[in-house]
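Student: The following comprises the amino acid sequence and a computationally predicted model.
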Amino acid sequence: MPEVTTLTPKTPHTTTRQPALVYAVAAVSAVGGLLFGYDTGIISGALLYLRQDLDLSSRGQEIVVSVILVGAMVGALGSGRLAGRFGRRRVVMWVAAVFALGAVGAALAPGAEALVAARFVLGLAVGGASNMVPVYIAEVAPTAIRGRLMVLFQLMVAIGQLLAYLCGWLFAGSGGWRIMFGLAVIPAVVLAVGMLKLPESPRWLVDNKREGEAHTVLRRLRPQGADIAAEIAGIRDIATAAPPVHRRAMTQPWVRPALVVALGVAAFSQLTGINAIVYYAPTMLSDAGFGDSIALLTGIGIGVMLVVAGISGAIAVDAIGRRRTMLVFIPLSGLSMTVLGVAFLVGDSTAQHWVVIVSLFAYILFNGIGMQSVVWLIAPEILPLSVRGPATSLATLTVWGFDLLIAVTALSAINAIGRSGTFFVYAAMNVLCVVFVLLKVPETRNKSLEDIEKALRAPGPLRQNLR
C-alpha cells in the first residue's frame, strides 16, 4: 500500500530529543490514571472492614464494588461527547473535580446507600479519565514515543492500585476505610491544577478549524526543526477526508476492522480475570483461611506486581510491538491462572499457600504486561479521527461493562462452582484471547495515527496494510 509505506519512514526517530512539555503532558494527565487505579483498587482493602461496619452480605459487597463500574460506563459515554465539543484538556479538568467530589462523599458516607451513591460519582470520573486521558496523550505525543507515553497511563493505574493496597494495610481496622477513600482528594487537586498549564490536543484544534492554535501548540510539543506544517497538513487531510460523525459512522465497512480490534481487546482485558483478583483477592484469601494480615500483605504484593508489569509493558510495547507483547505474555497469564485453580484443589498446607501466592503474583505480572499495557493504548491508536471520540467511548464502555460483569459475578461464581472452577473459566478466556489476537489484531508500533487510518481506508486486510 504505497501511501503507508512512503509515509511511515518520515516519522520522528527515537533518538531525537523531545521537548520536556511532551513528558509533562503525559505525566500530569496520567495522574488521572493514578486516581482511576486508586479509586477502583481501594475497595479491596476497605471491603474487609466495610462488610463488618455496614453489615454487608456477599451481594451487598458486590454492589458496593461494582457501582463504581456502572458510573464508569456512564462517564465513558458522556466524556466522549463532551470532549468532541469542549476539547480533551477541559474534560480532564472536569474529571479531576468529580474525583474530588466523589472521594469526599465516600469518606463522609453515613451508611451503605450514601457510599453507593458516592462510588457512583467516583465511577463517572473513572470512566471519564479512562476514556479521555489515553486519547489526549495519543493526540499530543510524537509517533516515536507514543507507545511508552500512553502506557504511562496504565503504569499510573498500577501505581494507584499499589497505593490503594498500601493504604488498605496502613489504615486497617474499623472506620479506617473513611481515610482510605478521603486520601484520593490529594491527587485530584494535583490533576486539576496541573492541567491548567497544559495545551489542548492539536488534532482536536485542527478538527475544529483552529489551525493557528494547533501550530503554536505543536511548536511547543515537537523538537526544533520538526516539520510542523507537514504534520498539520496530514491531520487536515485526514480530518477533511473523514465524513461527519453520525449514528451509523462507526458501522462503515472501512471502520469495522478497527472497531472489532478495539472492542475485542477491551472485552478480553476483563474476561481474562484481572479485576476479579484486584477487587477480591484479600477477601478470597481471608475466606480461604490465609488470615486478614496475610491477605492484606498479599494485596500489597499484587500492587507491586502491577507496577512491575506497568514498567515492563511500557518497554515491551515499543521494543517488540503491541501484538507480539500480547502473544508472548497472555499464554503465560493463562498458564498461571490454571496453576492457581489447581492449587485450590489440593489440601490446605504451607506449600499450597505458597503455590497460591506465587501463581497469583505470576498471573498479575503476565496479564499486566500482555493485556493491561495494551488495552488503553490500542483503541486511541487504531480508531480513525472522525469517530475517535465516540468509538473510544464505546471501547471504554466495553471495558467497564465487562469489568462490571466480573465484579458482580466473581463471589457468586466462587459460591456456585468454587474457586478452582472460577479460575479455570478465566484461564479459558486467556486462551480465547490469544486466538483473537492471532486472527484480528495488527501491529501499530512505529506507525503514525494518520498512517494507521490510511491503512484502514485502503483495500485489503488491515494487518497486511500495516506491515
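Tutor: Received, thanks.
Student: all contacts plus neighbour counts: C-alpha atoms, from now on.
Tutor: Will do.
Student: Give the full set of residues in contact with the spatially most central residue of the chain.
Tutor: Centroid-nearest residue in the chain, with C-alpha atoms, centre = their mean: residue 376, separated by 4.6 Å. Contact partners of residue 376, counting by C-alpha atoms under 8 Å, 6 or more residues apart in numbering, are 130, 134, 150, 151, 153, 154.
Student: want to compare, so here's the second one:
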Amino acid sequence: MFESAMANNASSSIHPNPMEANFIRSIHSVGATLACLLAGFAMSLLGRRGATLYCTIPAYVCGYLFIGSAPSVWLIILGRFLTGIGLGLTLSVPTVYIVEITNLRVRGTLGVVPNLLCQIGIFATYVSGRWLDWSGLAFLACSVGLPFFLVVWNIPESPIYLSRCGRTEEATRVTTLLDLKTASLPVDCQPKQKLDGETHTILGSIKKLKNPEVWKPFLCGLGLMFFFQATAYPLLIGSTVELFREAHLAVDEHLATIIVGIVIVLNSIVAIPLARSYDRKSLLLVSGTGTASCLFVLGTFFYLKDLDMIEGYLTWMPIISFIVYIAFFMCGYGSVSWLVVAEVLPTSERSFVYPLAISGTWLFNFVFAHSYIPMTLAMSTAGIMWFYASLSFVGVAFVASCIPETRNQTAEQIAHFYTQGWIFCTDPNNDIKAKTDISETSFEP
C-alpha cells in the first residue's frame, strides 16, 4: 500500500526511480521469508505468545517508524524490510497458535478471523490513504503497536508449548481456561519428550523434511502457497489505483479503491460461515476457478482497451470483474489456504515446518512482485493478467490432485492421504471417516 501511496503523492520530497520503486514493492517479501525461517526457533524459545510480543510487534513498530520518518528512499526500504519480518511472523505464529488452542468444531471459523482482520486493515489503509500521505500512513500503522502488545500480553500461551517445556500444570490450567474438553495432551506433546528443551534450529527443521510423512505434505503445502501467490491478489490489491487509472474508469480511481476495500471486508465476513459450512478443498477449487476466470476477463478488457474497442457499459468491466475476483479469492484462497497448510503438516513438526512453508510463500511473492513491472512492460497489462489466469487454472488441477480435505479430519486421517493415496487419486479419507464426536477436542487438527 505504501508504494502505491508514494506513487500517487506528488508533494512528497522523496521520488524513487523505477529500480527503487521495485525494491519498495518487493523487499518486504525478503523480510517475511527470513522471519518465517526464524519463526520456528522463536516459537520454541519464546513460545507462540512470546514470539509475538518480543519479535513481531517490535519489528512492526520499528519498521513503520523508519518509514514515517525516512529522509531517503533507502530508509523506507529498510522499514519495509522490517515490516516484512513482522508480516512473516504474523502469518506463521498465529496460525500455529490457533490450531493448537482450538477444537475441530471451531477451528475453521477462527482460522478465517485473521484474514478478516487483515482485510479490515487493508480497507483502513485505503480510506486513510485518501487523506494521508505515505508517512502519515506509516505513523498511523505504528500507533497500533501499543494496543497490539496489550492484547497479546493478556492471552494464554499454547498448552502444547507449555507441555513440551515440562510446564504441565500451566498447560492443564490453559486447557481448562479455554474449555478444551480433553483428558490428556497428544502423545507427541507429553512432557517426557520435551523436545530436548525445544532447542530446534533451522537446519534441524530442514533435516526433518527427509521423512516422507513430512516432506510430502510440506511440498503440497508449498505448492498451495505458490498458487495462492499466482492468483496475483497480493500484487493487484496493492496496485488498484494504478490499475483503475489505466482502465480510465468513469469514477475517481480513489473512490473505486475504497469501494473495493468495502467489498474485501464484506467478502471476508461472508467467508467465515462458508469456512464453517463447506469443505475446505471445495472452497479452494471454486476459488481457483473463479479467480482464474476473472483474471482472464480483466486481461480481455485491457486487450480491447489497447485496441480502442472499449465504450459504453464496457468501461465498468474492470471494477465489476475485480469485485467478483475478490469474492472468489476470499471464499477459498483468502480464507482457508493458510489453515489448510498448517492442518496437513504432522502435529509434532508443525511449529517448525509450517514457517518453512510460509517462507516459500514469501519467496514466491518476492519473485512475482519484483518481476511484475518488467513483465507488465514486456507483456502489457493484458498479457500479465492472462499469464496469472493460466497459472491459476493450473492451480485448480493441483488442488484437485494433491490437497486432501481437512475439515473435520483428524491428523491420522490427513496423514493417511499422503501415505496411502496422495496424487491423482480419490481422497482416501472418504474411506476412513471418523465416527467420533467432533465436539471432543484434540490438540491434533
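Tutor: Looks like it arrived, so ask away. None of the values given here were measured: they were computed from a predicted structure.
Student: TM-score for this pair?
Tutor: After superposition, the two chains reach a TM-score of 0.87 (TM-score structural alignment, normalised by the length of the second structure), with 417 aligned residues with a C-alpha RMSD of 2.5 Å.
Student: quick one: what's aligned to the residue nearest to the centre of the first structure in the second structure?
Tutor: Residue pairing (TM-score structural alignment): residue 376 of the first structure is matched to residue 338 of the second structure.
Student: where's that match, which helix or strand?
Tutor: For residue 338 of the second structure, the enclosing helix or strand under DSSP states H and E is helix 333-344.
Student: Skip ahead from that helix and say which helix or strand is next.
Tutor: Downstream of helix 333-344 of the second structure (by DSSP H and E), the next one is helix 350-402.
Student: angle of that next one against helix 333-344?
Tutor: With axes from the mean of the first three to the mean of the last three C-alpha atoms, to 10 degrees defining the directions, helix 350-402 of the second structure sits at 110 degrees from helix 333-344.
Student: mean per-residue distance, helix 350-402 of the second structure to the first structure?
Tutor: Comparison of helix 350-402 of the second structure with the first structure after fitting gives an average deviation of 1.0 Å (mean C-alpha distance after the TM-score superposition for the first structure).
Student: what residues are up against residue 131 of the second structure?
Tutor: Residue 131 of the second structure makes contact with no residue, according to C-alpha under 8 Å, 6+ apart.
Student: Let's see that with 10 Å instead.
Tutor: residue 137 (C-alpha atoms under 10 Å, 6 or more residues apart in numbering).
Student: which SS state does it fall under?
Tutor: Following DSSP: H, G, I helix; E, B strand; the rest coil, the label given to residue 131 of the second structure is coil.
Student: Quick check: the gap between the residue in the first structure that it lines up against and residue 3 of the first structure.
Tutor: Alignment note (TM-score structural alignment): residue 131 of the second structure maps to residue 170 of the first structure. Residue 170 of the first structure is 56 Å from residue 3 of the first structure, where distance means C-alpha to C-alpha, to the nearest Å.
Student: Also residue 167 of the first structure?
Tutor: Using C-alpha to C-alpha, residue 167 of the first structure is found at 52 Å from residue 3 of the first structure.
Student: repeat for residue 127 of the first structure
Tutor: Counting by C-alpha to C-alpha - residue 127 of the first structure and residue 3 of the first structure are separated by 36 Å.
Student: and those two? which has more neighbours close in?
Tutor: Neighbour count, other C-alpha atoms under 10 Å: between residue 127 of the first structure and residue 3, residue 127 has more, with 29 against 12.
Student: Chain neighbours aside, what residue packs nearest to residue 328 of the first structure?
Tutor: residue 370 (7.2 Å; C-alpha to C-alpha, 6 or more residues apart in numbering).
Student: Quick check: buried residues in stretch 128-138 of the second structure?
Tutor: 128, 129, 132, 133, 134, 135, 136, 137, 138 (16 or more other C-alpha atoms under 10 Å).
Student: Just to check, the first one is in contact with residue 140?
Tutor: This points to residue 128 of the second structure. Yes: using C-alpha atoms under 10 Å, residue 128 of the second structure is in contact with residue 140, at 8.9 Å.
Student: Residues that sit against both of these two, list them.
Tutor: Common neighbours of residue 128 of the second structure and residue 140 (C-alpha under 10 Å, 6+ apart) are residue 134.
Student: which residues sit in contact with the residue mapped onto residue 274 of the first structure from the second structure?
Tutor: Residue pairing (TM-score structural alignment): residue 274 of the first structure is matched to residue 233 of the second structure. By C-alpha under 10 Å, 6+ apart, the residues touching residue 233 of the second structure are 239, 291, 325, 326, 329, 330, 333, 334, 388.
Student: Alright, calling it a day.
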